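1. the sequence isn't on hand, but the structure is:
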């Protein structure tokens, strides 16, 4: 005990002796004045986009950068992708005639240091002017096009940014060709014609432009201004489109209780196809004669519903990796099945609630998706989370083997969200739904400045269901199990059936296309007779049992055969004639439908009506 006490006293003596000596050393040193902290200020960036010769397809870009802290070697970068489209697109490949000047017009030396980076020797200049052209002859919602009719451009595919300065504000002035008008979701700069401002690059790159002699129709929903801007002729009724769109916007307002923007612009080009979501606008493309008949018009409204719902789901309710963005690399997430699949599901929900389609439309659409999924062996190879994560290398690059290795996070995601909504409704006795999940994510993540994770989404769904959904998520989201539709559908009085059950009729199993009299295999699903008997994608089928093959004849001829019968196929493979003996298999079930169960209970009827606002039966 005494020894311990002595040891403690020695430690105390050493400690205080050190403190005293240290204090004396500090007193002996002269105080140095603290250096002033340098405040980093962002550059002042302005762009001018011109289009003096539309027939050349060259958009002319001038970028002026004023920066008191201009580095000796300034770097500007071109994004390699644009949010909402998960593929590295290498926009820099379209840049040409790059120049850099100081404020006096003196040329500055520059060099490329990577595929999308230009480095400039600034020579002490605090303001530099950069010029370049971008070849723009590709009309998609994620690229640029300039021609005799219009200019459409996606800023991420056109405008460079200063390295490390994605939070910097900027302005963009458009010099339209002749009498063309300019439309974008960006707010205008007061007193400056065709000039707009962005608070940062995430906003700038999220704001497409349409420049043309477009048609414009304005309308108001809940006091907020909206407009359609349309370039191109077609068999559309713009007033009808606006009226039907307003109904869907109203349903979104009812769901979330607000419209989180000051104004909204729908940019529509009547060529191409597809859409891309943005914070307060969307870019839509549709075939000019694709607004009739009613089925095609309904498909167009479905696209509108999808892109508009994105202004919550993805643009504000953000999955973990989707914002703020890295514009030079892939932004990986396992949640595209929510970003896109949930949004695809709400297309039909919004249209049904707006009275634009009936319940059968919803159920037939889901049955059709399920039928297509059954024809994809890839459903046993890739989960929804894996499909989401691998979108960058697979989704936009399908090949002949995709059917065997992949699924779509859009379509299977839509199915899983459909079933999840029903599961939440039935477990909560109709008190909660997927709507409540989306509202929770909006309130707890978007409004609190957070992104959500896969665990957050599952937690939100379980909170609304009032029970664990771990089995559901493990089977159908992170797992690859066959979906048991009836286990869930039966709870609201529905059943998933095949109108054409499996039969002994002869079956080959390859996917075919016919063009100019040539019958070709486009893909060969695994485990089909075509696959097991050695047929390959791109084989040209010339004859079956010595008879000239056409798609129509092949269907007729196989219809006369039975499972187990053998046929001889004559094919060209790489221009070499081959003959293959094929043993036919059974024709799988098809013609899937979702229909009412027999003798539904009152509870099933109640839940069904609450869900689809129609009586069951």
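-> Arrived safely, thanks for sending. Just so we're clear, the structure is a prediction, and the values are computed from it rather than from any experiment. Residues are numbered from 1 along each chain as shown.
2. could you use CA atoms for every contact and neighbour count after this?
-> OK.
3. report how many residues lie close to residue 158.
-> By other C-alpha atoms under 10 Å, the residues close to residue 158 number 25.
4. nope, residue 363 is what I meant
-> Counted with other C-alpha under 10 Å, residue 363 comes out at 18.
5. using the three-state scheme, assign it.
-> Here residue 363 is recorded as helix under DSSP: H, G, I helix; E, B strand; the rest coil.
6. can you tell me the closest non-neighbouring residue to residue 96?
-> Distances taken as C-alpha to C-alpha, 6 or more residues apart in numbering place residue 133 nearest to residue 96, at 5.3 Å, with adjacent residues excluded.
7. second structure follows, compare the two:
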């Protein structure tokens, strides 16, 4: 009932005004749709003009995200909001009260339609992605940096209209609907809206490729400096092989469209989304580096976007969520990135093993390995503010090596019949939306279930302690020494395990 929801919304605003901590979200509305309109404005100081239409809410509270999912550091996007105004359905101005640095309340007194408008300028980039970039020839928007949301209404369906210059293309991984006046894009909720990067550019400033896997069109968009891409077809075929390999590994592709956004010579690294990814493309990088990077961001559509820690969705955009599992979210994703480009035939088994030899050597040369555990690096990343780790230990680096050890141990204890990929598929079935995400205990239990034995002590050693990792023992399962070189006279079982691991049989 809407009356109950409005009472809860007023209470939430009161709690926020009193400076309270976390709060319980109101149930989503089953009526109405929240609509956004985005228009870039150029001039001496370019900005985005954003209009937000909210149906029948009494005294709505508005909030701006503090952080961006996938970029684990505080950015406080509310600092860029200006000229915030509100009107009722008749165009009468409504008063707005600022409750804290991230929250505003519109004074309506009764439940009614509200039209909210505001501006956001070009913003500094995050660690992994542009936020709001407005240039003469293009606009790129990451949703959390641009869109306010209504407290208690994030689960309502949303619609987006982009007012682009005539002849420009709007590229966004949402479902389009042609109306009499414009194209409107639909998203199931606020999370889906902000998880959909928006690129606006003239066609001449884009290089667009595409390929089809399992009947699904995948678009590859090179922008910013597309003229510097000399072999787009080679890059596109590389992406196609990655998509095929990872789709086969995970049991199919869980989307109806996918977009690779490549910011040529851009800033930051890469940021994953449910059915897209924004990545920097550097023309001087090797094809192997390109493939491993793209494979990492693509595998995120499963690992973190669908297989996720419970606190990472639906998102609390104001209170940064802490999890001890970023080693799994990021590091294990990196393990699968290298495994998938091996499966795709983009590197040889020798190159694959050489990568892990270098990774082990680099890790062993890092003294932080003896002071910080994988769980600690994950939990304290907000303190470090680097979206990578804590006190010198990268959860990317250690997490990838944990993935290596877990995969080899699982193959060994199951007599070469199960692997870490079986764990991923189990987690996908059990914890992907609409189910809640997993806890740390449930992640460990899933590994034990696939192993059909208790690997808790092994798991805890890798994750919770600063003990040396058992590289020698794990690699020996595959007939390899600690330098990832074949052991002369290794047992047939070990050689068979290595062959299945490297050749994917």
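-> Right, received. Where do you want to start? Just so it is clear, the model here is predicted, and its values are computed rather than measured.
8. thinking again about what came up before, hang on, the residue nearest to residue 96 of the first structure in a strand?
-> Yes. Under three-state DSSP, residue 133 of the first structure falls within a strand.
9. I'd guessed it sits against residue 95; true?
-> Yes. Residue 133 of the first structure is within contact range of residue 95, at 5.7 Å (criterion: C-alpha atoms under 8 Å).
10. just give me the match in the second structure for the residue nearest to residue 96 of the first structure.
-> Using TM-score structural alignment, the partner of residue 133 of the first structure in the second structure is residue 119.
11. who's in contact with its match?
-> By C-alpha atoms under 8 Å, 6 or more residues apart in numbering, the residues touching residue 119 of the second structure are 47, 48, 49, 50, 81, 82, 83, 84.
12. over in the second structure, tell me which residue corresponds to residue 279 of the first structure.
-> Using TM-score structural alignment, residue 279 of the first structure lines up with residue 274 in the second structure.
13. and the residue nearest to its match when sequence neighbours are not counted, which of the three is it?
-> In space, and not counting its chain neighbours, residue 274 of the second structure is closest to residue 301: 5.0 Å by C-alpha to C-alpha, 6+ apart. Counting by three-state DSSP, the backbone at residue 301 of the second structure sits in coil.
14. show me what residue 301 of the second structure lines up with in the first structure.
-> Alignment note (TM-score structural alignment): residue 301 of the second structure maps to residue 311 of the first structure.
15. tell me how many other residues surround that match.
-> If you count neighbours by other C-alpha under 10 Å, residue 311 of the first structure ends up with 20.
16. kindly report the same for residue 13 of the second structure.
-> By the criterion of other C-alpha under 10 Å, residue 13 of the second structure has 20 neighbours.
17. do the same with residue 40 of the second structure
-> Per other C-alpha under 10 Å, the neighbour tally for residue 40 of the second structure reads 21.
18. need the counterpart of residue 327 of the second structure in the first structure.
-> Per TM-score structural alignment, residue 327 of the second structure is aligned with residue 337.
19. hmm, residue 389 and that match touching each other?
-> No. Look at residue 337 of the first structure against residue 389 with C-alpha under 8 Å: they stay out of range, at 9.7 Å.
20. what are the ranges of the strands in the stretch 401-550 of the first structure?
-> Taking DSSP state E, counting those that start in this stretch as the criterion, the stretch 401-550 of the first structure carries its strands at 494-500, 503-507, 511-515, 518-523, 540-544, 547-548.
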